[in-house]
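Student: Here is a sequence together with a model predicted from it:
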Amino acid sequence: MPDKPSLTSSELGTLWLTYQQETMVLRMLEYFIKQADDKEAKTIMENLYNVVHSFSEKTAILFQEEGAAVPVGFTSQDVNTGVPKLYENGFDIMFFRLMTEIGMGMHTLNITMSSREDVVSLYKDLTAIIQKYYNECTQYLIRKGMLARPPYVSMPQSVEFVKDVKYLSGLNPFNDKRTLNTVEVAHIFHAIETNVTGMQMITGFAQSAHSTEVSKYCKRGMELSKSFITEFSAILLKDSVQAPTPAGGNVTRSTAAPFSDKLIMYCISLFCSFSLGGNSLGTAFSLRTDVAAKTTVSMKDVFEYAQEGAKIMIRNGWMEEPPQMEERKHIIDKN
C-alpha cells in the first residue's frame, strides 16, 4: 500500500467545492476590508483573510500533488475594491458571520466524506478556525448592539411528556394550535435571521449587478426573502414571540458593482443551498404540522429559485464544472 493513497472521488469533489467557496470569500473580504471604517471589524476581516488564503493555497497544493487541474474559482477579475460602499452599519461582519456558519456546516460534512488523513486534518483545522471567527463575529455584533437575540423563556420546573397526538396538529384553521416549543422557535428565529441578512445582501446585488438579467433575478430573490420573513414572523407573533429585528446592515444608494455577476450568482447559489439545508432541519425538528408544512413549501420555492439561477449561470458560461467520473460507456464505444 502507498504511504498516501490517491484522493477518492468524494475527497476530490469536496475539495473542489471548498476551493470555490474559499476563493469567493477571499474576493469579498478584499472589498469589505478596503471599505471598512471600524478598526475592530477590519482586524477581524484581515485575520480571517489570512487564514482563508492559507487554506486556499493548501487546497490548491492538494490538487497539484494529485496531478489534477486547479479550479479557477474566483480571481481578481471578480472584484472591484475601488467602488463606493454598497453596504454599511455592520453588514460586513453580519455577512461573514453567516459565511462562517455556512463554512462550519460544509467542513464538518466534508470530514464525514473523507478518509485520507491529510484531507481529514485539513477539514478539522478549517472547522476549528472557522468556529473561532464565527464567535468573533457574533461577539462583535453583540457588543455593537447589532445582533437580534432570540427570546427568553421561563425555565421549566418539571419534566413533561406529550400526552395526546393533538400535540402534532396545526394545519386545521378551526382548531387551536398549541404554543410553539423552544426547538421550533429556535429554527424559525434562525430562518428569519438568515433571510434578513440574505435580503440585505441580495438588495445590494440587485442595484449593482452588471446585467439586467442578473438584476431581475436578484429582485426576485429579494421578494422571496421578504415573503419568508413575513410568513415566519407571523408564526412567532401569533404566540406573542418577538421576531428578530437586526439594528444594522444597511444598503447604500451606490449602484457601482464591486462584484462580478459570476460571483453574485455563485454567492446566491451558495445561500440557496444553505437555506435548503437549514429548512430541512427545521422541518425535521418541528412537531407542529403547520410549521413543518411552511418550511416544506419554502424549500420548494428556494429550490425552484436556485434552479433558475443555475440556468442563468450556464447560459453565461459562469458555472465551473466539478470533476466528472469517467464516461465509461463513451470510452467503451469509442474503443
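Tutor: Alright, I've got the coordinates.

Student: Only C-alpha atoms from now on, for both contacts and neighbour counts.
Tutor: OK.

Student: show me where the stretch 151-300 of the chain has strands.
Tutor: When secondary structure is read from DSSP state E, counting those that start in this stretch, the stretch 151-300 of the chain shows strands at 250-251.

Student: As a check, name the ranges of all helices in it.
Tutor: 182-208, 212-238, 261-285, 289-315 (DSSP state H, counting those that start in this stretch).

Student: for those, which one ends up most surrounded?
Tutor: Between the helices of the stretch 151-300 of the chain, helix 182-208 has the highest mean count of neighbours, a mean of 21, where neighbours are mean count of other CA atoms under 10 Å.

Student: now the angle from that one to helix 212-238?
Tutor: Here helix 182-208 runs at 150 degrees with respect to helix 212-238, directions being taken by axes from the mean of the first three to the mean of the last three CA atoms, to 10 degrees.

Student: For E65, which of the helices of the stretch 151-300 of the chain is the nearest?
Tutor: helix 261-285 (27.1 Å; CA to CA).

Student: Show me the contact partners of that closest one.
Tutor: Outside of helix 261-285, the residues within contact range by CA atoms under 8 Å, 6 or more residues apart in numbering are 24, 74, 78, 102, 183-184, 187-188, 191, 198, 202, 205, 209-211, 214, 291-293, 295-296, 298-299, 302-303, 306, 309-310, 313, 318.

Student: this is the comparison structure:
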Amino acid sequence: MKEHQTRLTASEIATLWSSCQNNSMAICVFKYFLEHVEDEDIKSVVTYALHTSEENLQESQRILKEDKQSIPVGFSDEDVNVNAPRLYSDTYYLNYIKNMAKVGLSVYGVALATSAKTSVRDWLSKAIQTSTEMYNKTSDALLSKGLFIRPPYVITDNEIDFIDQKNYKRGLLTMNPRTINVIEITHVYANIETNLVGQILLSGLAQVAKAKEVRKYCNRGKEIATKHIEQFSNILTDDYIPVPMPSDLTVSNSTTAPFSDKLIMFHTALLIQSSTSNYSTAAAASLRTDIVTTYVRLTAEVTTYANDGINIMIGQSWLEEPPQPINKKNLSN
C-alpha cells in the first residue's frame, strides 16, 4: 500500500535533529578511540560503532533534507584531535560503547513509538537493530576477556505471593525494613554502572578541557557521579548485596585535549539527560519509599547541575536552538 505523502511531524523532526547532533558527536569520539585502540577484538567493536554512527547521521540528514528541514551544525573534525595522546584504556572503550548502545536502544525505541512516517520508522527500526548488535558485540568482547561485570547474584525464596500489607514499602529508615527486591536491585545496579562510565569519562575530560569553567564543571560532574555511586552502593550493601566493580577503567595523565570544549559540554549534557531518564524510570519501578526518595533527591541535584551547564553553553554560543514552530502571535500582530 502506497503511503500518503505528508510532512514530518514535530516528534519526527525532533528525533532526526537530535540524531544528527548526537551521532556527529559520537563519530568524533569513536574516531579518537580508533586511533589509539590496541586490542584487535576491541578495535572491531569501535570500528562497528563508528560505522553505525556514520550511517545514522547520513540517513537522518537525508530525511530532514527531503522535508526541507534545517540540518544542525553538530560536530565535525574541527571538534576532535585524533592525534592527542591516549586518555582512556581499551577496556573503558568497551564499557563506554556498551553504555552508549543501551542509551541508543532506549532513545530509538521511544522515538519509534512516536513516529508515523514510513521512512522514519524504517530508519529507527534499523537503528534499534544496530544498537542491539552493538550491545551484543561489546558484551561478547567483555565476556571473552573476562571483563563483563554482571549484576549481583541473589538467592530468592522461590515462592509466589501477593503484597497484602502497606509496610512492604518500608525502607531502611523504618522499623522492620523490607529487603530490597530484584527489580529494585536491577535499577540500582544499572545506575551504579552508568555513573561509573560517566565518572571515568569526566575524570579524563576534566584534565584536558581548555577553559577553566569547563574543567571546573567536569570536576563537579565527576564528584556528583562518585557520590551517586556511593549512595546506590550503600542501598545494596545495607542488605548484604555485593557490588561488583571493574578495576581497569583507567585514565592516563594526558592533558592534551582530544575534543573541543563545545563537544565536552554537549557530551556532559547527554550524560545528564540519560541519568535523569534512568532515575525517573527507576523511581517509578521501586516500591520502597526510601529508594524512591533517593532517586527524587539525586534527580534534583542532577537537574541543577544540568541547568548550570546549559548556562555555560549559552554564554559561549555553543547551544544550538532546536527547531520550533513559527510564532503565530507575532504574525498576527
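Tutor: Arrived safely, thanks for sending. This one's a predicted model, so the numbers in the text were calculated from it and none came from an experiment.

Student: returning to what we had before: out of the helices of the stretch 151-300 of structure 1, which gets nearest to S254 of structure 1?
Tutor: Closest of the helices of the stretch 151-300 of structure 1 to S254 of structure 1 is helix 182-208, at 7.4 Å (criterion: CA to CA).

Student: Superposed on structure 2, what's the mean shift for the closest one?
Tutor: Superposing on structure 2 places helix 182-208 of structure 1 at an average distance of 0.6 Å from its equivalents, by mean CA distance after the TM-score superposition for structure 1.

Student: Give the other helices and strands that that helix contacts.
Tutor: Helix 182-208 of structure 1 sits against helix 91-112, helix 212-238, strand 250-251, helix 261-285, with contacts defined as 3 or more CA pairs under 8 Å, 6 or more residues apart in numbering; DSSP states H and E.

Student: Adding distance to F161 of structure 1 as columns, could you present the ones you listed in CSV?
Tutor: Formatted as CSV, these follow (distance: least, CA to CA, whole Å):
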stretch, distance to F161 of structure 1
helix 91-112, 32
helix 212-238, 23
strand 250-251, 45
helix 261-285, 16
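
Student: how would you label E38 of structure 2: helix, strand or coil?
Tutor: Under DSSP: H, G, I helix; E, B strand; the rest coil, E38 of structure 2 falls in the coil class.

Student: Relative to Q61 of structure 2, how far out is N99 of structure 2?
Tutor: The spacing between N99 of structure 2 and Q61 of structure 2, counted by CA to CA, to the nearest Å, is 24 Å.

Student: Quick check: the residue positioned nearest the centre of structure 1 vs A284 of structure 1, distance?
Tutor: Central residue of structure 1 (CA atoms, centre = their mean): F271, 3.9 Å from the mean position. Distance from F271 of structure 1 to A284 of structure 1, counting by CA to CA: 20 Å.

Student: E160 of structure 1 too?
Tutor: 21 Å.

Student: returning to what we had before: closest to Y167 of structure 1 out of the helices and strands packed on helix 182-208 of structure 1?
Tutor: Of those, nearest to Y167 of structure 1 by CA to CA is helix 261-285, at 13.5 Å.

Student: Mean distance of the closest one to its aligned residues in structure 2, please.
Tutor: Per aligned residue, helix 261-285 of structure 1 averages 0.7 Å (mean CA distance after the TM-score superposition for structure 1).

Student: Make a markdown table out of the helices of the stretch 151-300 of structure 1 and add distance to L12 of structure 1.
Tutor: Converted to a markdown table, those look like this (distance: least, CA to CA, whole Å):
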| stretch | distance to L12 of structure 1 |
| --- | --- |
| helix 182-208 | 29 |
| helix 212-238 | 30 |
| helix 261-285 | 19 |
| helix 289-315 | 22 |
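
Student: just so I know, which of the ones you listed lies nearest A247 of structure 1?
Tutor: Per CA to CA, nearest to A247 of structure 1 of the helices of the stretch 151-300 of structure 1: helix 182-208, 11.0 Å.

Student: between that closest one and helix 91-112, how many degrees?
Tutor: Inter-element angle recorded for helix 182-208 of structure 1 and helix 91-112: 120 degrees (by the same axes, to 10 degrees).

Student: Helix 182-208 of structure 1 to helix 289-315, inter-axis angle?
Tutor: Counting by the same axes, to 10 degrees, helix 182-208 of structure 1 lies at 30 degrees to helix 289-315.

Student: which residues in structure 2 does helix 182-208 of structure 1 align to?
Tutor: Mapped onto structure 2 using TM-score structural alignment, helix 182-208 of structure 1 spans residues 182-208.

Student: How about the contacts made by the closest residue to G73 of structure 1 other than its chain neighbours?
Tutor: Of all residues not flanking G73 of structure 1 in the chain, Q20 sits nearest, at 4.8 Å (CA to CA, 6 or more residues apart in numbering). Q20 of structure 1 makes contact with P71, V72, G73, F74, according to CA under 8 Å, 6+ apart.

Student: now those residues: which count as buried?
Tutor: P71, G73, F74 (16 or more other CA atoms under 10 Å).

Student: Which ones among those lie within helices?
Tutor: Using DSSP state H, no member of these falls in helices.

Student: Which one of the residues you listed is nearest to K42 of structure 1?
Tutor: For the buried ones among the contacts of Q20 of structure 1, the residue nearest K42 of structure 1 by CA to CA is F74; the value is 21.8 Å.

Student: Pretty sure that closest one sits against M28.
Tutor: No: judged on CA atoms under 8 Å, F74 of structure 1 makes no contact with M28 at a distance of 9.9 Å.

Student: Once you drop chain neighbours, what's closest to G90 of structure 1?
Tutor: In this structure, G90 of structure 1 finds its nearest non-sequential neighbour in G249, 5.3 Å apart by CA to CA, 6+ apart.

Student: so who does the one you found touch?
Tutor: By CA under 8 Å, 6+ apart, the residues touching G249 of structure 1 are Y87, E88, N89, G90, F91, D92, M94, T197, Q200.

Student: Now check structure 2 for the residue matching it.
Tutor: G249 of structure 1 maps onto L249 in structure 2, with residues paired by TM-score structural alignment.

Student: And its match, how far from S53 of structure 2?
Tutor: Applying CA to CA, the value for L249 of structure 2 to S53 of structure 2 is 23 Å.
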